[in-house]
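In: Provide a 3D model corresponding to the input given below.
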Amino acid sequence: MLSEKLFRVLRTLKREPWSAARVVGWKVLHLANIACAVHMLSYFGTISTMTGPSMLPTLANEGELVFENRWSHRMHPESLRRGDLITFRSPLDRNRIVCKRVIGFPGDIICVDPTGQKAPSTEHVEVPKGHMWVMGDNASISRDSRDYGPISMGLIEGRLSARVWPLSKFTIFRNPTVHLDQ
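Out: Model prediction:
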């Protein structure tokens, strides 16, 4: 049975070699188009997994998927706000993407560690131009700007827009932060 089908295909190839090549060529072209489309879409947004305890209770330790908007902050950097959840390349390991909450922007004066766990609670720093201050929601175990200082805005990969899985916990991340001026 299999040899019969193979014989039929080989006979067709012998009579019309270009028709088979054309079919294969079109299939390869369609696959290449799909791969290009997926690659292009990754510049606009992507579904990512977030793992680790540093963003508890906002994000679970594991098992949650989030939609990461990778376009808006590139086109409109001013769209980032205090309180936004962002992903960025870790200053300690550029191959690692981490998620933290934006706390301060250039010119802001930040209390380095209000809890006093990682630095004296009286220590303050001014966020330099082109940088931002980020912290994990679970401050007691988070490695964040208290450890590596302000991060360069060039390290930012995206802004989290929504938790999409599990469906029972679907959440659109709205920025609840209110900035108090002095």
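In: contacts, neighbours, all on C-alpha from now
Out: Will do.
In: where along the chain do the helices fall?
Out: 2-15, 17-44, 72-75, 145-148 (DSSP state H).
In: closest to L92 out of those helices?
Out: Relative to L92, the nearest member of those by CA to CA is helix 145-148, separated by 7.6 Å.
In: and the closest one, what does it pack against?
Out: strand 131-135 (3 or more CA pairs under 8 Å, 6 or more residues apart in numbering; DSSP states H and E).
In: another for comparison:
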Amino acid sequence: MAKGKSESWEWVKALVIALAVAAGIRYFLFAPIVVDGESMMPTLHNGDRMIVNKVSYDIGKPERFDIIVFNAPEGKDYIKRIIGLPGDTIEYRDDTLFVNDQEVPEPYLNEYKRSMPEGNLTYDFQLNEKIGRKTVPEGHVFVLGDNRQHSKDSRNIGAIPMDTIIGKANVIFWPVDHFNVIK
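Out: This next block holds a predicted model:
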């Protein structure tokens, strides 16, 4: 009888430890997120499930074109692409991105631009028109959704404080036919 009780207790301990490790990984390292809406199309689709790497910016810095998840001012998590880093000037002219007065290609938008019936995917603007500053402030990033005409992003909510970034989203794991590692 004592042996059965001891064995059961060992199983309970193992299960508790496994749950604690899983919770730690989920809370501190990686978390799943579901894409809600069409603001990141064609890169991400409504309902795509992704893994958010929560430690990527603890050991490194955000880079231009990273797809990030952050706490938006409305208390909701948003997923967008970093376009501007601290100190950058940002401008769009004729559907072309200029960072610090240099043209910067956005190859992830090429197919989407070709499928547009007419007009620009990204309307012309300068950074100071959107955030009231000529450069992205220190400790902030400027983000846009890939579906530029249907995205609530830094053009509406301003530059994003880096301390609101949850992590970098770069693996789509569901649905299976959308599986992709985004660079």
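In: picking up where we left off before, of all the helices of the first structure, which lies closest to P106 of the first structure?
Out: helix 145-148 (13.6 Å).
In: and among the helices of the first structure, the most buried is which?
Out: Comparing those by mean neighbour count (mean count of other CA atoms under 10 Å), helix 145-148 ranks first with a mean of 16.
In: tilt between the lengthiest strand in the first structure and helix 17-44?
Out: Looking across the first structure with DSSP state E, the single longest strand is strand 156-165. Interaxial angle of strand 156-165 of the first structure relative to helix 17-44 (axes from the mean of the first three to the mean of the last three CA atoms, to 10 degrees): 100 degrees.
In: what's the angle from strand 156-165 of the first structure to strand 131-135?
Out: Taking the same axes, to 10 degrees, one finds strand 156-165 of the first structure and strand 131-135 inclined to each other by 30 degrees.
In: any chance of the helices of the first structure in TSV, plus distance to T171 of the first structure?
Out: Formatted as TSV, the helices of the first structure follow (distance: least, CA to CA, whole Å):
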stretch	distance to T171 of the first structure
helix 2-15	52
helix 17-44	20
helix 72-75	19
helix 145-148	26
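In: which residues touch the residue nearest in space to the middle of the second structure?
Out: Per CA atoms, centre = their mean, the C-alpha nearest to the average position across the second structure is that of I68, at 2.0 Å. Applying CA atoms under 8 Å, 6 or more residues apart in numbering, one finds that I68 of the second structure lies in contact with I79, K80, R81, I82, I165, I166, G167, K168, A169.
In: tell me the contacts of the nearest residue to it once chain neighbours are set aside?
Out: Leaving aside its sequence neighbours, I68 of the second structure sits nearest to K168 (CA to CA, 6 or more residues apart in numbering; 4.5 Å). K168 of the second structure sits next to V52, N53, K54, S56, Y57, D66, I67, I68, V69 when contact means CA under 8 Å, 6+ apart.
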